[in-house]
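[1] no sequence on this one, just coordinates:
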């Protein structure tokens, strides 16, 4: 089966509500390639390694969470940026990228997917963090300690996880924000949950966790954001009956 790139763009922009969510980059079709879409490769970041993998797979479309043209980045298309875009253009590959709209989607988003992965129930978007869905919270299926939740996160995300807090502290409620969401720790603490999970950590995050009495986990930016774009690709496969393949480019960050 195949669809047009315009059909795909229209569907994704509507599904992910791109016109409703302010972001730091353009969401949607960033680089135009083939007008027909038959093979989609999905991945976290449009790195050269992922582009090369998409080329090797014969893909005409690349769908990612982290694309290009970020606010504040250098505008000239030179060096690494030139090589990446040249590879896409030379192989007639569309690049679709969805950042915050994919983070916050109520069913397919990174946050929803991470919540399900860690076994949370009663998943709800935090009202004190915008855009809606950028922080979610819920109850764990079974009570954990800091140490046991750290172990669970390490197992499901397949990487080491930093934990700050009493290793024996009981945890039954948790908030989370995938990726670089450490600055939402105060909003998480205001929810009254036992713990906050995100991808990255800053120096001041540890002091905030200690002083606000919330257990903190940094589980990796890449590791916590694999699952939204993977779920989105699976949805497209089911909806359009089109060939979609997720490729995970290893990244320890």
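    Happy to help now that I have it. On a predicted model such as this, the values are computed, not experimentally measured, just so you know.
[2] going forward, measure contacts between C-alpha atoms and count neighbours the same way
    OK.
[3] show residues contacting stretch 46-58.
    For stretch 46-58, contacts defined as Cα atoms under 8 Å, 6 or more residues apart in numbering pick out 39, 41, 43, 62, 64, 66-68, 83-84, 87-88, 91, 247, 249.
[4] nearest residue to residue 70 in space, please, no chain neighbours.
    With Cα to Cα, 6 or more residues apart in numbering as the criterion, residue 70 has its nearest non-adjacent residue at 4.6 Å, and that residue is residue 25.
[5] quick one on the thing from earlier: closest to residue 151 out of the contacts of stretch 46-58?
    Minimum distance to residue 151 across the contacts of stretch 46-58 is 23.2 Å, recorded for residue 249 (Cα to Cα).
[6] quick one: name whatever helix or strand follows the helix or strand encompassing residue 229.
    Element membership for residue 229, per DSSP states H and E: helix 227-240. Scanning forward in sequence from helix 227-240 by DSSP H and E, the next helix or strand is strand 243-246.
[7] take this one as well and set it beside the first:
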């Protein structure tokens, strides 16, 4: 498949032009023009790049790419080594951040909901056509402890929890990755529980003082599934060879 055709398909599918982001979405490092094999993963780390080289991949497709807002523009050290390896092996680096979080079927939020048996209802940011956090219904109401155990079983990671309610969880809001700041928005709307990837010190106080159960299931663990689903979509629709490589990360 021509790189230009692949990028056209991805941009039409994920619509990066419709959301403001912290890094460029789409093609970040240009490699070979013809693409037949893609390695997918959460983050464009050196370990993932090395795996792509070993697999003789033509492209790497990730959720967390390069060139983040506020970082140094110098290409030195770790960044230089990563980019040098990609250019040396003529590997394309393609990254989609927020557009992949919010895609209604392939996105991180949608895939996490599917795994945990949650039904999406609406965006949590009222009035936003592209809300990053979302809300819905836990199809089988569970106590906080039961839901924590389900997370641990499904994602293979023990969540950080703040369980403050005695009642079963029925309504839930969630945002994969580093979305802990949205807990206050969920609490304002009277939602029973909030699920994300990370926790900050103040998050626990927000949970306790606003009577909302909180679960942090890991940034990496909650964001494995969007890019995996996107790769499976490309394999099915365009007959590309796609290999998902999960570089373990406890955070």
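    Good, I have the coordinates. Since we're looking at a predicted model, the values are computed, not measured.
[8] got a TM-score for the pair?
    Here the TM-score for the pair of chains, by TM-score structural alignment, normalised by the length of structure 2, is 0.97; 251 aligned residues with a Cα RMSD of 1.3 Å.
[9] mind listing what's buried in the helix holding residue 229 of structure 1?
    With burial defined by 16 or more other Cα atoms under 10 Å, the residues of helix 227-240 of structure 1 counted as buried are 227, 228, 229, 230, 231, 232, 233, 234, 236, 237.
[10] which residue in structure 2 lines up with the first one?
    When structure 2 is aligned by TM-score structural alignment, the residue opposite residue 227 of structure 1 is residue 225.
[11] that match touches residue 108, doesn't it?
    Yes. Shown here, residue 225 of structure 2 and residue 108 form a contact pair, counting by Cα atoms under 8 Å, at 5.9 Å.
[12] do a quick rundown of the helices in structure 2.
    Using DSSP state H, the helices found in structure 2 span residues 3-14, 46-54, 77-88, 98-102, 108-116, 144-155, 183-188, 201-210, 219-222, 225-238.
[13] nearest to residue 130 of structure 2, out of the ones you listed?
    Nearest to residue 130 of structure 2, of all the helices of structure 2, is helix 98-102, at 7.3 Å by Cα to Cα.
[14] re the thing from before, ok, the buried residues of helix 227-240 of structure 1 vs residue 11 of structure 1, which is closest?
    Checking the buried residues of helix 227-240 of structure 1 against residue 11 of structure 1 with Cα to Cα, the nearest one is residue 236 at 9.5 Å.
[15] against residue 156 of structure 1, how distant is the closest one?
    Shown here: residue 236 of structure 1 relative to residue 156 of structure 1, a distance of 24 Å by Cα to Cα, to the nearest Å.
[16] now swap in residue 99 of structure 1 and tell me
    Counting by Cα to Cα - residue 99 of structure 1 and residue 156 of structure 1 are separated by 23 Å.
[17] more crowded one of the two?
    Neighbour count, other Cα atoms under 10 Å: between residue 99 of structure 1 and residue 156, residue 99 has more, with 24 against 13.
[18] residue contacts, the aligned partner of the more buried one in structure 2?
    Under the alignment by TM-score structural alignment, residue 99 of structure 1 pairs with residue 97 in structure 2. Shown in contact with residue 97 of structure 2 (Cα under 8 Å, 6+ apart): 21, 23, 25, 63, 64, 65.
[19] what of residue 107 of structure 2?
    Residue 107 of structure 2 neighbours (Cα under 8 Å, 6+ apart): 99, 100, 101, 225, 226, 227, 229, 230.
[20] equivalent analysis for residue 171 of structure 2, please.
    Contacts of residue 171 of structure 2 by Cα under 8 Å, 6+ apart are 135, 136, 137, 138, 191, 192, 193.
[21] need the max-distance pair from those residues.
    The two members of those with the most space between them (Cα to Cα) are 138 and 191, at 11.3 Å.
[22] what touches both of the two?
    Taking Cα under 8 Å, 6+ apart as the contact rule, residue 138 of structure 2 and residue 191 both touch 171, 172.
[23] in strands, which of the contacts of residue 97 of structure 2 fall?
    63, 64 (DSSP state E).
[24] biggest strand in structure 1 by residues?
    strand 136-145.
[25] residue 209 of structure 2 maps to what in structure 1?
    Using TM-score structural alignment, residue 209 of structure 2 pairs with residue 211 in structure 1.
[26] how far away is that match from residue 187 of structure 1?
    14 Å.
[27] ok, residue 228 of structure 1 next?
    As for residue 228 of structure 1, its distance to residue 187 of structure 1 is 23 Å (criterion: Cα to Cα).
[28] residue 90 of structure 1 maps to what in structure 2?
    Taking TM-score structural alignment, the alignment pairs residue 90 of structure 1 with residue 88 from structure 2.
[29] could you do residue 139 of structure 1 as well?
    In structure 2, the residue equivalent to residue 139 of structure 1 is residue 137, according to TM-score structural alignment.
[30] its match against residue 118, yeah?
    Yes. Residue 137 of structure 2 is in contact with residue 118 according to Cα under 8 Å; the separation is 5.6 Å.
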